[in-house]
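1. Predicted coordinates and the sequence they were generated for:
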Amino acid sequence: MTNPVPKHLILVCCHAIYLGGPSNGLHEEEWLIASFQSGETATFTQHAQAGLNLLSNDPSGLLIFSGSKTRKEVQKSEAQSYLDLCLHNDFWGLLDNCTQKEEIVRERIALEEQALDSFGNLIFSTMLFWKRTGQWPAKITIVSHEFKRERFLDLHVGAMRWPRGKVEYLGIDPVYMTEGSREWDGERTQAVRKGEKERGLGVWERDRFGTGQFLRGKRRERNHWQVGQMLFGSEEERLRSQVRSEIIEYEDGLREEVLKDERQPWEMDL
């Protein structure tokens, strides 16, 4: 039986790099993380598991792990590391109800390895979905932190001009942000939410496409391996997609392709 063409983009936003090890990701030392991410690797695993759950329950799903090569210590993408985590744990049995598991992995899980920030996760993964299927997703489900919900749904989705009714969000926060849990840390939770408001949501509110000096500077700092930031591999591909975009060459030498704030092909059926 021929597998149906995917219609549902299941986007798992990656946040760190799993290196491998005897505990298959249970121990934090098997990850490359930022200092402020201490205690969060279990949450990253939950994000991957949530994506697999969605995939196993939707024959029309295409699961995309999204995240570039963001650490100078290793030339490995966040996306590849999440897939490695899944493979090392035999997908935690979450795909056991699927026939032909190897075919599922080959045809219905993809790696997006260009994104250097949250808007990039959404943009590059949507472009990859189109490149893989030849059509735009009928539905997008974003899996990330709950405290980033407003950033994605109110800012990124709007800036992309994606139909709001075609997007769902599955937010999973670190356990220390769950009031009533043994790990609850009110002070740290407050600091995280304040940081998101000031350095995440607040910055993106002022710079919806992320082309300002601060946000592009963050991408530059993360791009240790000079991963290209073009949306398409050729002009022919871009024209075929009908996406309205432009290439910006900044004075600091950074070169990126960004969406224009104009009607996009995924709006055409509205």
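-> Happy to help now that I have it. Residues are numbered from 1 along each chain as shown.
2. Could you use CA atoms for every contact and neighbour count after this?
-> Noted.
3. which residue ranges form the helices in the stretch 101-250 of the chain?
-> In the stretch 101-250 of the chain, the helices defined using DSSP state H, counting those that start in this stretch lie at 101-108, 118-133, 149-150, 157-160, 186-195, 202-206, 213-222, 235-241.
4. Looking at those helices, which is nearest to residue 13?
-> Smallest distance to residue 13 across those (CA to CA): 6.2 Å, for helix 118-133.
5. how far off helix 213-222 does the closest one point, in degrees?
-> 60 degrees (axes from the mean of the first three to the mean of the last three CA atoms, to 10 degrees).
6. just checking, what packs against helix 118-133?
-> strand 8-13, strand 61-66, strand 109-112 (3 or more CA pairs under 8 Å, 6 or more residues apart in numbering; DSSP states H and E).
7. Report the buried residues of it.
-> For helix 118-133, a neighbour-count test (16 or more other CA atoms under 10 Å) marks 118-130, 132 as buried.
8. Could you dump these into a markdown table and include distance to residue 104?
-> Below are the buried residues of helix 118-133 laid out as a markdown table (distance: CA to CA, whole Å):
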| residue | distance to residue 104 |
| --- | --- |
| 118 | 26 |
| 119 | 27 |
| 120 | 25 |
| 121 | 22 |
| 122 | 22 |
| 123 | 24 |
| 124 | 22 |
| 125 | 18 |
| 126 | 20 |
| 127 | 21 |
| 128 | 17 |
| 129 | 16 |
| 130 | 18 |
| 132 | 14 |
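9. Among those residues, which one lies nearest to residue 220?
-> residue 120 (12.9 Å).
10. thinking again about what came up before, same list (the helices and strands packed on helix 118-133) but as JSON lines, adding distance to residue 50.
-> Output for these, formatted as JSON lines (distance: least, CA to CA, whole Å):
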{"stretch": "strand 8-13", "distance to residue 50": "8"}
{"stretch": "strand 61-66", "distance to residue 50": "10"}
{"stretch": "strand 109-112", "distance to residue 50": "14"}
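11. Which one of those lies nearest to residue 238?
-> Closest of the helices and strands packed on helix 118-133 to residue 238 is strand 109-112, at 17.5 Å (criterion: CA to CA).
12. dropping in the other structure now:
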Amino acid sequence: MEPPNHLIIVCGHAIWAGGPTKGEDESEWIIEDWKKGETPTYTAHIKAGVKALSEDGQAVLILSGGPTVSSTPISEGRSYANLAASNDYWDLLSPTPSSASTATTPTLSPSPPHPLSPIPLHPRVVVEERALDSYQNILFSITQFWRSTSHWPGHLTIISHQFKRRRLTEAHCTAVAFPLDRVKFVGINPPGVIPKI
């Protein structure tokens, strides 16, 4: 069995606090006033990460973001993982691999139960909870991948706002010496952001 070699990073931008609409109602999110109306975009980022994970059996999805508000101990990354698990990964992922399927599916060390994750996470979903900016989303996710797999990633998929593409790829990936020809970027902008031509 090949070790995981593909790191999918979803950069956190807000905190989902939980609730019955599973992220659809903006009142379930802890966001700044200037981010109102953007929560469907954050959900779209998470879904895009889960979809990319479902398409590559050698991938690991890391939901990245630290604790950015004082009103809750939950981090952006942990809240994104909770949202994905609460939505049953939007039926994009197979159930947790059984011991019979581990010959083709890489396994990670099981994550210990976490008091802020009421639903167990899929074994190829990892939370990075230290990043407080986009550079740290990249750097800390790469080191978290190594901690989780004992290997460095061979390629990256980064999911964030389209308008952050150059910063995340050309600036941050270059700064950590990750080859740009092994980086894929999935950009999903919030409503009202007009892409540059």
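-> Happy to help now that I have it. What you are looking at is a predicted structure, and each value in this text was computed from that prediction instead of being measured.
13. TM-score them against each other, please.
-> Once superposed, the chains reach a TM-score of 0.84 (TM-score structural alignment, normalised by the length of the second structure), with 176 aligned residues with a CA RMSD of 1.9 Å.
14. returning to what we had before: any chance of a markdown table for the helices and strands packed on helix 118-133 of the first structure, columns mean neighbour count and distance to residue 139 of the first structure?
-> Below are these laid out as a markdown table (neighbours: other CA atoms under 10 Å; distance: least, CA to CA, whole Å):
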| stretch | mean neighbour count | distance to residue 139 of the first structure |
| --- | --- | --- |
| strand 8-13 | 27 | 5 |
| strand 61-66 | 27 | 9 |
| strand 109-112 | 22 | 16 |
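15. Which one, of the ones you listed, ends up nearest to residue 222 of the first structure?
-> The nearest among those, by CA to CA, is strand 61-66 at 14.5 Å.
16. in the superposed pair, what's the mean gap between the closest one and the second structure?
-> For strand 61-66 of the first structure, the mean deviation from the second structure after alignment is 0.2 Å (mean CA distance after the TM-score superposition for the first structure).
17. Check which helices and strands that strand sits against.
-> strand 8-13, helix 41-56, helix 78-88, helix 101-108, strand 109-112, helix 118-133.
18. now for the ones you listed, which one comes closest to residue 192 of the first structure?
-> Nearest to residue 192 of the first structure, of those and by CA to CA, is helix 41-56 at 14.7 Å.
19. which bit of the second structure covers the closest one?
-> Residues 39-54 of the second structure are where helix 41-56 of the first structure lands when matched by TM-score structural alignment.
20. Could you list the buried residues of the matching stretch?
-> 39, 41-54.
21. Export the helices of the stretch 101-250 of the first structure as a markdown table, with columns for distance to residue 172 of the first structure.
-> Converted to a markdown table, the helices of the stretch 101-250 of the first structure look like this (distance: least, CA to CA, whole Å):
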| stretch | distance to residue 172 of the first structure |
| --- | --- |
| helix 101-108 | 23 |
| helix 118-133 | 15 |
| helix 149-150 | 10 |
| helix 157-160 | 19 |
| helix 186-195 | 14 |
| helix 202-206 | 21 |
| helix 213-222 | 24 |
| helix 235-241 | 33 |
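22. closest one to residue 73 of the first structure among those helices?
-> Comparing the helices of the stretch 101-250 of the first structure by CA to CA, helix 213-222 comes nearest, at 11.7 Å.
23. so which of the helices and strands packed on helix 118-133 of the first structure gets nearest residue 186 of the first structure?
-> strand 8-13 (25.0 Å).
24. now the angle between helix 41-56 and that closest one, please.
-> Taking the same axes, to 10 degrees, one finds that strand 8-13 of the first structure is oriented at 170 degrees with respect to helix 41-56.
25. show me the contacts for the spatially most central residue of the second structure.
-> In the second structure, the centroid-proximal residue (CA atoms, centre = their mean) is residue 63; its distance is 2.5 Å. By CA atoms under 8 Å, 6 or more residues apart in numbering, residue 63 of the second structure lies in contact with 9-12, 46, 77-78, 80-81, 125-128.
26. And it, how far from residue 160 of the second structure?
-> Relative to residue 160 of the second structure, residue 63 of the second structure is positioned 11 Å away (CA to CA, to the nearest Å).
27. Report the set of residues contacting both of the two.
-> Residues within reach of residue 63 of the second structure and of residue 160 at once, by CA under 8 Å, 6+ apart, are 10-11.
28. re the thing from before, with distance to residue 194 of the first structure added, can I get the helices and strands packed on strand 61-66 of the first structure in CSV?
-> Output for these, formatted as CSV (distance: least, CA to CA, whole Å):
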stretch, distance to residue 194 of the first structure
strand 8-13, 21
helix 41-56, 20
helix 78-88, 26
helix 101-108, 37
strand 109-112, 29
helix 118-133, 18
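29. Nearest to residue 162 of the first structure, out of the ones you listed?
-> Using CA to CA, the nearest of those to residue 162 of the first structure is helix 118-133, at 10.2 Å.
30. Not counting that closest one itself, show me its contacts.
-> For helix 118-133 of the first structure, contacts defined as CA under 8 Å, 6+ apart pick out 5-6, 9, 11, 13, 62, 64, 66-67, 112, 114-115, 135-137, 152, 156, 160, 209-210, 231.
31. Check the alignment and tell me where residue 191 of the second structure lands in the first structure.
-> Residue 191 of the second structure maps onto residue 175 in the first structure, by TM-score structural alignment.
32. Counting neighbours, what do you get for that match?
-> Neighbour count for residue 175 of the first structure, taken as other CA atoms under 10 Å: 18.
33. Could you do residue 176 of the first structure as well?
-> Residues near residue 176 of the first structure, counting by other CA under 10 Å, number 18.
34. cool, and residue 135 of the first structure?
-> By other CA under 10 Å, neighbour count at residue 135 of the first structure equals 17.
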